[in-house]
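1. requesting a structural model of the entry that follows:
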Amino acid sequence: MIIMNYNWIDKTKYTIDSFLLMDRWIIRMIISQTQNWDDLRVNMSIALAKRPYVAWYCCHKAPEIKEIVDKLLENAPVNISEEMLRNAEEFIVEALETDIVYTDPETMNSNCDYIINWTEDKLLELADFSDKIVLDVGSGTGRLAFTAAKFAKRVYASEPCDMLREYLRDRIKREGITNMVVLDGTVEQIPFEDSTFDIVMCAHVLGDDFENEVKELERVVKNGGFILDCMGEDNKKRNNQNDKLVTEALKYFNNRVELVGIIKDIENM
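-> The predicted structure follows:
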């Protein structure tokens, strides 16, 4: 498997101790990947064997992957040197940087180019947020949510990563924001009733299961409301993927305009 290196984090400054800050769903996703990725499996065996407290955490945080972890430990080499451990961890950190960066919101804000290259006017030109009830799905460090909160009646920031939720709450408290609420939730299961929001927005969220994800966005937006999919671009060009996503979006919404109002996709968001 080819590793796509975005250079968001310095692999020499992280270890698999970062796993201790991860949520159940990320642990499950990472450990499950070892079953189909030989290099990750070998290096994960070394790292978990040398850092048994991380293996313990993974098994208790996500008990459904305990059997996989036990197998990794069983197949780990003996007499693991510090150099072997360091090499293994650097491989893991580099291979999983898009997951590990979620444990470090400050680094995410300063190094992820789709965040640092973004300006709030790119969102505000899409819709009028004045006095609206808004949902930001997969809020991350909150660039969309905090922008909308300047104008909206209330903004709900739904984010499945605990470290990012706490980052959002800290900033809300620090800045004295009174119209923004942070909660756990995913695009697959948005924790709100049908037809709740005037505007539902997301960025770098749709795509894994596009049709079902959009159906969930449709479910919670009011009739005549807006769904804003801010696709964006990072430092690895993904023109073909973006073209496909736009095509699927247009195809999907052709027969649903009366239900959701409008969807807009913006490059370089």
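
2. please make it C-alpha for all contacts and neighbour counts, starting now.
-> Fine.

3. does anything pack onto the longest strand out of those in the chain? Which helices or strands?
-> Secondary structure of the chain per DSSP state E: the longest strand is strand 221-230. Packed against strand 221-230 by the contact rule (3 or more Cα pairs under 8 Å, 6 or more residues apart in numbering; DSSP states H and E) you find strand 197-203, helix 257-260, strand 262-265.

4. in JSON lines: these, plus mean neighbour count and distance to Lys61.
-> Converted to JSON lines, these look like this (neighbours: other Cα atoms under 10 Å; distance: least, Cα to Cα, whole Å):
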{"stretch": "strand 197-203", "mean neighbour count": "24", "distance to Lys61": "28"}
{"stretch": "helix 257-260", "mean neighbour count": "16", "distance to Lys61": "38"}
{"stretch": "strand 262-265", "mean neighbour count": "17", "distance to Lys61": "36"}
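
5. here is the second sequence; please produce its structure so I can put it next to the first one:
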Amino acid sequence: MNYNWINPEEISFNCFLLMDRWLIRMILNNYLGEQDFDDKLSITLAYNPAVAWYFAHKSPESKASIDKLIAMAPKNLSPNDVRKAEIFVISKLETSVVYAYPNIMDKNCDYIYNWNKNSLFELADFTDKLVLDVGSGTGRLAFAAAEKAKRVYASEPTDMLREYMRDKIKRENIKNIIVVDGTIEQIPYEDNTFDIVMSGHVVGDDYEHEIAELTRVVKNGGYIIDCIGEDNRKRKVDEELLKRGFESFYHVSKSGGDIYRYRKKIIK
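-> As a prediction, this is how the structure comes out:
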């Protein structure tokens, strides 16, 4: 699906040099298998040796896939043909490429700029709470929560996004947000640490493990919140979350999308 967050023709393929290990691994694990994409990615890696070198060294577990792709690339392509392949790959990987451009995310991603922070505040009382935001991105949830919370820890695995949040914190003199590295698969905090753990557009690859990790770091009587942004997508309620004891809250976005938010009180 193309979201039109970026104009691929304006993006340099060198943007992949700004990506973190987990993103490279995701690209080479989750996207391969579609012949047209595999063909175009093979060209881009073969004709951009700096990016191929970076991918292999940043994500050594992906090196075999990278070598295989490079080997299958056709020889002696024109610069125009290479650029066409680059644009194809950039477009296909739009949701990953945009992580290298946090300012574009905030400006062009409808799920961020159309979002109203009251959608979060309706789900829990954040006053003087200790909060963790998992997969914080550009800080949509974290900066809202910080208006009321005692302290917010914004956990984000992408370096460019972490630095974007840190720049905003410094620029706006915000005192109660701490930005850290981390993923939902392995949250870098002790058991029973937070009053509220929240995320958006993060849970869903491995419900059992992800929710277990979120539950582990929440205090007894605390909340897990899943609060997505606003977009125009038509979606159904997440039955997997309902089966695991989450409440759902539904509204229609300004652009006509089906927005479901989820909350679960944790009793240990």
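
6. that older thread, distance between the longest strand of structure 1 and the chain's centre?
-> Centroid separation for strand 221-230 of structure 1 versus its chain: 20 Å, with Cα atoms, centre = their mean, to the nearest Å.

7. which residues touch Asp133 of structure 2?
-> Leu141, Ala142, Val152, Tyr153, Ala154, Ser155, Val197, Met198, Ser199 (Cα atoms under 8 Å, 6 or more residues apart in numbering).

8. ok so it is a strand residue?
-> Yes. Asp133 of structure 2 sits within a strand when classified using DSSP: H, G, I helix; E, B strand; the rest coil.

9. just give me the match in structure 1 for it.
-> Counting by TM-score structural alignment, Asp133 of structure 2 corresponds to Asp136 in structure 1.

10. from Cys112 of structure 1, how far off is that match?
-> Noted for Asp136 of structure 1: a distance of 19 Å to Cys112 of structure 1, by Cα to Cα, to the nearest Å.

11. do the same with Ser45 of structure 1
-> 29 Å.

12. same drill for those two, tell me which one is more crowded.
-> Ser45 (25 against 18; other Cα atoms under 10 Å).

13. just checking, what packs against the helix or strand hosting Lys107 of structure 2?
-> Assigned by DSSP states H and E, Lys107 of structure 2 belongs to helix 102-108. Where contact means 3+ Cα pairs under 8 Å, 6+ apart, helix 102-108 of structure 2 is packed against helix 110-113, helix 159-171.

14. mind putting these in TSV, mean neighbour count included?
-> Formatted as TSV, those follow (neighbours: other Cα atoms under 10 Å):
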stretch	mean neighbour count
helix 110-113	18
helix 159-171	17
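
15. what does the longest strand of structure 1 contact?
-> Outside strand 221-230 of structure 1, the residues touching it (Cα under 8 Å, 6+ apart) are 126-127, 194-204, 206, 217-218, 258-267, 269.

16. so which bit of structure 2 is that strand matched to?
-> Aligning strand 221-230 of structure 1 against structure 2 (TM-score structural alignment) gives residues 218-227.

17. on that earlier part again, tell me the helix or strand right after the longest strand of structure 1.
-> Remark: after strand 221-230 of structure 1, the chain's next helix or strand is helix 239-253, criterion DSSP H and E.

18. so what does that following helix touch, helix or strand wise?
-> Looks like helix 239-253 of structure 1 contacts no helix or strand (3+ Cα pairs under 8 Å, 6+ apart).

19. if we can go back for a sec, which one of the helices and strands packed on strand 221-230 of structure 1 lies closest to Lys244 of structure 1?
-> Nearest to Lys244 of structure 1, of all those, is strand 262-265, at 12.1 Å by Cα to Cα.

20. I am finished for the moment; much appreciated.
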